[in-house]
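Enquirer: Compute the structure for the input listed below.
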Amino acid sequence: MIRFGGDYNPEQWPPHVWREDVALMRSAGISLVTVGVFSWSRLQPAEDRFDFAWLDEVLDLLHGNGIGVCLATPTASPPPWFTRAHPGAMPVTADGVRLTHGSRDTYCVNAPEYQEASNRIANELAARYGQHPALRLWHVHNEYGTTCYCDHCAPAFRRWLSHTYGEIGLVNEVWCTDFWSQRYGCFDEVLPPRATQYLSNPAHVLDYRRFSSDAMLTHYLAQRDILRPYGVPVTTNFVLGGWVPVDHARWAREVDVVAVDDYPESVEGHLAARAFVADLARGWAGGQPWMLMEHAPAAVRQADGVTRALPAGEARAAAETYVAGGASAVMYFQWRAGRGGAEQWHPAMVPLLSELAPIGRSLATRTPVRVESTRALIYDEQSMWAWQSPHLPTPFVDYTAITRRWHHAMGPPVDVLPIGAPLEGYSLVVAPALHMVPAALHKRLRSYVADGGTLVLTFGSGLTDEHSRTTPGAFDDLCGIRVARHRPGECGVRGVRDGRSGECGVCGVRDGRSGECGVRGVRDDRSGECGVGGVRDDHPSERGVGAKQHRPGEYGVWLDEIDPQDATVVLHSSEGRPLVTEHRYGRGLVRYVAADLPDPTPWARS
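Expert: Below you'll find the predicted structure:
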């Protein structure tokens, strides 16, 4: 069975509605619901008092109707009594502002009081419901991602640095602290990368993100270890996005099943975006089935803030896209929209059951797909973090959009892999804009090609090591080229008006129509319609092998000027610049794509 359901918040409704809900769930083929994600203030209305009677009734009602429960620990939203009693556990921004109660995620994972309260409520839930017959899965917390810079975090960060590097001299070395007289004499001198006069050290910021990911992981592991003895799988839901300081590839090793939330940002191309996430989740899961824990029912909330309904039939197409990528569950947020609160206008399942119920009934008869592929794309969240640094020569490289474009160009099936995954058995590996490349990965990529694999590298690959230290020419020998100069930020070296931001210039995005002409450049389902630099690609036939010419103005957000050396040029610009080269290395082949091409399809395939 592929499970079907969504987030259920019965505490927002009177008991007579619960019975109506369960009857609707049965008729719609709902087999699993997530309960309790934001229920802390109901479950523990005061520090010395718990109330589980309502949850007892809900779980019994669901079980009596054959509906399984994914039971959450509610630690993503502490109740008002907690934040009033422990104001020092509230998060502090990089600017030094301590946030107040009034939303979700009002906590610092490094605050001892919050850690203690989280473990206490997890223990209470485990003891009461660990043997409940409705229980199918534990759901720890919700969408980890809150970053804090408070005085609890500072000593925790120093301990993390000490554990990671051993001695302060190595921190100075990898952070290059002699620049701007930042050299530290001891760990006690190191602070979180709070707001400062000008640019922060990018290596400092990068390590703080790693520390934040590990600190949140420690919080998750404490609850997981409380829940695991009851013999039910434990997970947490991975939320995706550039703002999230979580290394999900690292976390995936600590969950019993990978679970992701996916919210595409545009109706146009949403199926291609979902296919990328499905392959990404499967890669984190090591090829095993994974869960879609949340997505919006039959709608997309776009990057511009507008919620748009999907065309008729595309809710099923969305579900089938996830299933084709190996999903073992298709879940929505949310079952029934609340009458009030911050997400009262978020789409919900109940008004759409005529469209959604047939999906659920169909999935109930099927089993998860096992995807086999001989082609892989490497995606690294830490490289995404590195591309976000404000010190870079351009702010317009959208790493995830670039990798998604290459993923779409490759065509299914594709395995999206973290940098530590084995490459043996793949005939083709594509690594677009892989900013940070540790020495171990350099070695593995060379071995892969030498043994007969085909590797595609692009502009922006191997710019730095894992500490954000530049590594000029890191791939030159492998690619048979010399990168003479990086030319970022020109957004179509010719043919683009850089001075009219928003029309077709550096950002390349029409202000109200995100993704239609911009840095992403290509409507995901209509490759080559509108280039990265805002120039139409009217000659897709000119992308064949054989040193064809490429139209000017379509170099996108980055161009490497390269000297071919031992490589063969297979695509020139109309100005004669080498844009794509190929080089034999051992028994394999390396292809280097020096520009942010709007349609990389011919170069994304073996």
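
Enquirer: Going by C-alpha atoms from here, please, whenever you check contacts or count neighbours.
Expert: Fine.

Enquirer: And stretch 363-371, end to end?
Expert: 17 Å (Cα to Cα, to the nearest Å).

Enquirer: what comes into contact with that stretch?
Expert: If you take Cα atoms under 8 Å, 6 or more residues apart in numbering as the criterion, stretch 363-371 is touched by 1-4, 29, 287-289, 323-328, 413.

Enquirer: measure residue 291 to residue 218 for me?
Expert: Distance, residue 291 to residue 218, by Cα to Cα: 22 Å.

Enquirer: Which residue of those two possesses the greater neighbour count?
Expert: residue 291 (26 against 15; other Cα atoms under 10 Å).

Enquirer: so that one sits right up against residue 260, yeah?
Expert: Yes - counting by Cα atoms under 8 Å, residue 291 does reach residue 260; the two are 6.4 Å apart.

Enquirer: what ranges do the strands span in the stretch 351-500 of the chain?
Expert: For the stretch 351-500 of the chain, applying DSSP state E, counting those that start in this stretch gives strands covering 375-378, 415-417, 428-431, 454-458, 482-488.

Enquirer: re the thing from before, can you select the buried ones from the contacts of stretch 363-371 in PyMOL?
Expert: Selecting only the buried entries of the contacts of stretch 363-371 in PyMOL, with 16 or more other Cα atoms under 10 Å as the criterion:
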select buried, resi 2+3+4+29+287+288+289+323+324+325+326+327+328+413
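
Enquirer: Would you mind listing the two of the contacts of stretch 363-371 that lie farthest apart?
Expert: 29 and 413 (29.1 Å; Cα to Cα).

Enquirer: for residue 454, what are its contacts?
Expert: 427-429, 588-591, 606.

Enquirer: dump the residue contacts of the nearest residue to residue 283 once chain neighbours are set aside.
Expert: The shortest distance from residue 283 to any residue other than its chain neighbours is 4.9 Å, reached at residue 417 (Cα to Cα, 6 or more residues apart in numbering). Contact analysis of residue 417 by Cα under 8 Å, 6+ apart lists 280, 283-284, 376-379.

Enquirer: all strands for the stretch 201-350 of the chain, in order.
Expert: With DSSP E, counting those that start in this stretch, the ranges of strands along the stretch 201-350 of the chain come out as 234-235, 237-239, 259-261, 290-294, 299-301, 307-309, 327-332.

Enquirer: closest one to residue 270 among those strands?
Expert: strand 299-301 (8.2 Å).

Enquirer: Residues contacting stretch 419-436, please?
Expert: 373-380, 382-384, 386-387, 399, 402-403, 406, 441, 448, 452-466, 468, 604-606.

Enquirer: Pull out the buried residues from that stretch.
Expert: Per 16+ other Cα under 10 Å, stretch 419-436 contains these buried residues: 419, 423, 426-436.

Enquirer: Kindly report the same for stretch 313-326.
Expert: For stretch 313-326, by 16+ other Cα under 10 Å, it's 314-316, 318-326.

Enquirer: got the residue ranges for the helices in the stretch 101-250 of the chain?
Expert: Secondary structure of the stretch 101-250 of the chain (DSSP state H, counting those that start in this stretch): helices at 112-129, 153-165, 168-175, 202-227, 248-251.

Enquirer: Please generate a structure for the following sequence too, so the two can be compared:
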Amino acid sequence: MPIHLGAAWYPEHWPEERWQVDLDLMRAAGLTVVRIGEFAWADLEPVEGQFDLGWLVRATEMAHASGLSVVVGTPTAAPPAWLTAAYPEVLAIDGSGARAQHGKRCHFDVTSPLYRAFCARVAERMALALGHAPGVIGWQIDNEYNRLTYSPQAATAFRLWLQEQFVDEQGRPSLARLNRAWSTSYWSERYTDWAQIPLPAEDNHNPGLVLSFRRFMTHAYREYQRAQVQAIRAHADPSHWITSNFMGFFDGFDHYPICEDLDLACWDHYIGTGNLDLDRAAASHDLTRGFKRRNFWVMETQPGCVNWAPINNVLNRGEARTMAWNGIGHGADAVLYWQWRPAPGGQEQYHGSLLGPDGRPRPFYREVGELAADLQLVGPLLDGTTVSAPVAVLHSYDDRWAIDHQRHHRGFDPLAHLLHYHRPIARRSIATDIVSTRADLVGRGYRLVVGAPIHIVDESIAAELAAYVREGGHLVLSARSGFKDYNNALPPQRQPALLQDLAGVQVEEYYAVLDTVKVDLSLGGATATGEAHTWAEWLVPGRATQVLARYGSGNGWLDGQPAVTMHQAGRGRVYYVGAWLADDLQDRLLAWIIAQAGVEPVLDKLPVGVRASRRGDVHILLNGGREAATVTLPWPGKDALRPDRAASDQIDLGPYGVAVVTNDQADQYQTGQRTSDE
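Expert: Next comes the predicted model:
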């Protein structure tokens, strides 16, 4: 698959005689793909049951004739007024009981069977019209799923779903099982009828109920999506892929089961206020690649600025090009800008675009042209290449929901905690997969796996982790690992419960830290003193477990107690990090563990702010800052973006500079050192 560059195009906003002008400008900028249709339901079905797809077919044909591929979006994120007026039950109800109003988007009730039927029907009509149209390569279902609903029909569906989850030995629905799993004797919650179970619309509900509801909402979105996927697959060319566009680490639903029914994962990369953080963006790219464990698309990204942030600053000159290449380096096979041209009205008038409201190119249009020129030069080198990662960071929506519901310390943001472990790896330019805690790990080539934390642990998770470690893998477990069982209940063992034997440690007590605690780190003879904050656990190591860090004096309970341990298990090791270490200490610890695991960066000894990624035999170098930098390679490389320059071991990067470096002999060099015969 070639690396695509494109934009979201809304031909329904403009007279048809304007369309060819737009398409010509797209080709002049070097675009290769457009996404169309995803908010056009009112134009596709202006009256219930009366469809007008002719204009969409013509727009698709014109795009194809102009040399552009087409991604067709189903318009179901924004139902037309006739639908919401005639059938108000399709609108979502929030936790206060208020029904959503027409005029927004994603305001539908995902549990509504009636709404799903309307969505499947419009998706089917689109597939019948465009399923074999020249130029169409794929389909996007809906747009940025995000809303929960607390409607009566959601409550009914939730209770039916619970009856499938909690069953007795004969497979019959069992309230007794549910009551035991949720400890409903607490506060006299015990249910004697399924109809008594509420939706957790208020705060401080039972943790088991809350987690079950979030799992149910994932099920509801999967069923909603599946109805449209099936409608499209029944009529579209089998070569067409189907996707939906996600919002990075947004946790409104569990993305892993949602992606099981999709061919391709996509996300929408926006910065909002501020500037590009290469490592933070890398985490979202690694996450999206991990949904399907394959390359992905950036289906939307900002052309200069957004309109919804506190301060909607325009990205610096050259910054968006670096932003795009960062995605490509992490496995993106396409980058599409939102949007091509702003509509005269609507809620996003101030959002950046490639054209202005007058239909003429804005300054950012030129930068897109420069990126297109890059891809024309080096696209063939990247075609078919993938990212190979020696590290996996485990991620779980269940864990995030459970911790968010009971943080115990208001500062314990589960996503921030995960990124606290990902960032020291990313800043060393080490390729990393972010995958589900339920992903298979054995035989994947991971030298290091990080669980930060693996909060909810059941037998299957514990077994896979044990198999991985005993085969020689290195596993990091962070604080709060093994704290809950599958139903978000406390297990009968001390934390980390099912992982105790594997980790060679148990938690005597845990502490929400009011200020900071001192930590003394000792790694292979090198020592360092620093601090921990937010969370600290008093660890009790087994006899064969080595202590790597202890708490300093000043806390009382924690004074001198183990904070970080290492345990040999089979041919591998488990590191348990019982405290939220300050950044400097965290970086030092992760650097040591990375070395112990034998993990090599893509390139090392890079200047500050420079990152390297690798796809196949191609190295991508990025300068994330405004100051020029020079990279010294361990081998002579040639920058394919500057074909007039000879191969060299010195690569100069200007502010926000990019280099795409090739060298057939790169694998003959060990990272960070020359070969002995040099």
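
Enquirer: Nearest to residue 348 of the first structure, out of the strands of the stretch 201-350 of the first structure?
Expert: Nearest of the strands of the stretch 201-350 of the first structure (Cα to Cα): strand 327-332, 7.9 Å.

Enquirer: superposed on the second structure, where does that closest one end up, distance-wise?
Expert: Aligned to the second structure and superposed, strand 327-332 of the first structure gives a mean residue distance of 1.3 Å (mean Cα distance after the TM-score superposition for the first structure).

Enquirer: What helices and strands are in contact with that strand?
Expert: Applying 3 or more Cα pairs under 8 Å, 6 or more residues apart in numbering; DSSP states H and E, we find strand 327-332 of the first structure packed against strand 3-8, strand 290-294, helix 314-324.

Enquirer: Just tell me the aligned range of that strand in the second structure.
Expert: Aligned by TM-score structural alignment, strand 327-332 of the first structure corresponds to residues 332-337 of the second structure.

Enquirer: And the contacts of that stretch?
Expert: Residues from elsewhere that reach stretch 332-337 of the second structure (Cα under 8 Å, 6+ apart): 1-8, 33-34, 285, 295-303, 324, 328, 353.

Enquirer: at 7 Å instead, please
Expert: If you take Cα atoms under 7 Å, 6 or more residues apart in numbering as the criterion, stretch 332-337 of the second structure is touched by 2-8, 295-303, 324.

Enquirer: Distance to residue 190 of the first structure for the strands of the stretch 201-350 of the first structure - can I get that in CSV?
Expert: Formatted as CSV, the strands of the stretch 201-350 of the first structure follow (distance: least, Cα to Cα, whole Å):
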stretch, distance to residue 190 of the first structure
strand 234-235, 34
strand 237-239, 30
strand 259-261, 34
strand 290-294, 38
strand 299-301, 40
strand 307-309, 44
strand 327-332, 43
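
Enquirer: Show me the one of those that comes nearest residue 175 of the first structure.
Expert: strand 237-239 (29.1 Å).

Enquirer: taking the strands of the stretch 351-500 of the first structure together, which one is wrapped up most tightly?
Expert: Among these, strand 415-417 has the highest mean neighbour count (mean count of other Cα atoms under 10 Å), at a mean of 27.

Enquirer: about what we covered before: just put the helices and strands packed on strand 327-332 of the first structure in a markdown table and tack on distance to residue 40 of the first structure.
Expert: Formatted as a markdown table, these follow (distance: least, Cα to Cα, whole Å):
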| stretch | distance to residue 40 of the first structure |
| --- | --- |
| strand 3-8 | 15 |
| strand 290-294 | 20 |
| helix 314-324 | 31 |
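
Enquirer: Quick one, which of the ones you listed gets closest to residue 160 of the first structure.
Expert: Here strand 290-294 is closest among those (Cα to Cα), at 30.7 Å.

Enquirer: where's the match of strand 327-332 of the first structure relative to the chain centroid, distance-wise?
Expert: Distance of stretch 332-337 of the second structure from the chain centroid (Cα atoms, centre = their mean, to the nearest Å) equals 15 Å.

Enquirer: Please apply the same query to stretch 542-556 of the second structure.
Expert: For stretch 542-556 of the second structure, the distance to the chain centre is 35 Å (Cα atoms, centre = their mean).

Enquirer: and what of stretch 63-78 of the first structure?
Expert: The answer for stretch 63-78 of the first structure is 24 Å, by Cα atoms, centre = their mean.

Enquirer: repeat for stretch 212-223 of the second structure
Expert: Distance, centroid of stretch 212-223 of the second structure to centroid of chain: 18 Å (Cα atoms, centre = their mean).

Enquirer: Return the mean post-superposition distance for it against the first structure.
Expert: Counting by mean Cα distance after the TM-score superposition for the first structure, stretch 212-223 of the second structure comes out at 0.8 Å.

Enquirer: In the first structure, which residues correspond to that stretch?
Expert: Going by TM-score structural alignment, stretch 212-223 of the second structure sits over residues 207-218 in the first structure.

Enquirer: Please spell out which residues along that stretch are buried.
Expert: So, applying 16+ other Cα under 10 Å, buried residues of stretch 207-218 of the first structure: 207-217.

Enquirer: Distance-wise, check residue 127 of the second structure relative to residue 74 of the second structure.
Expert: Separation of residue 127 of the second structure from residue 74 of the second structure (Cα to Cα): 10 Å.

Enquirer: Which one's more surrounded, these two?
Expert: residue 74 (28 against 23).

Enquirer: neighbours around the nearest residue to residue 45 of the first structure once chain neighbours are set aside, how many?
Expert: Excluding the flanking residues, the one nearest residue 45 of the first structure by Cα to Cα, 6+ apart is residue 51, at 7.3 Å. Using other Cα under 10 Å, residue 51 of the first structure has 14 neighbouring residues.

Enquirer: Same question for residue 15 of the second structure.
Expert: 8.

Enquirer: Please apply the same query to residue 257 of the first structure.
Expert: Neighbour count for residue 257 of the first structure, taken as other Cα under 10 Å: 21.

Enquirer: now do the one 10 residues further on
Expert: Other residues lying near residue 267 of the first structure total 18 when counted by other Cα under 10 Å.

Enquirer: Residue 561 of the second structure now?
Expert: Residues within reach of residue 561 of the second structure, counting by other Cα under 10 Å, total 19.

Enquirer: wait, what's in contact with it?
Expert: 538-539, 550-551.

Enquirer: before we move on, the earlier item: pick the one among the contacts of stretch 363-371 of the first structure closest to residue 37 of the first structure.
Expert: Distances from residue 37 of the first structure to those, taken by Cα to Cα, are shortest for residue 4, at 17.8 Å.
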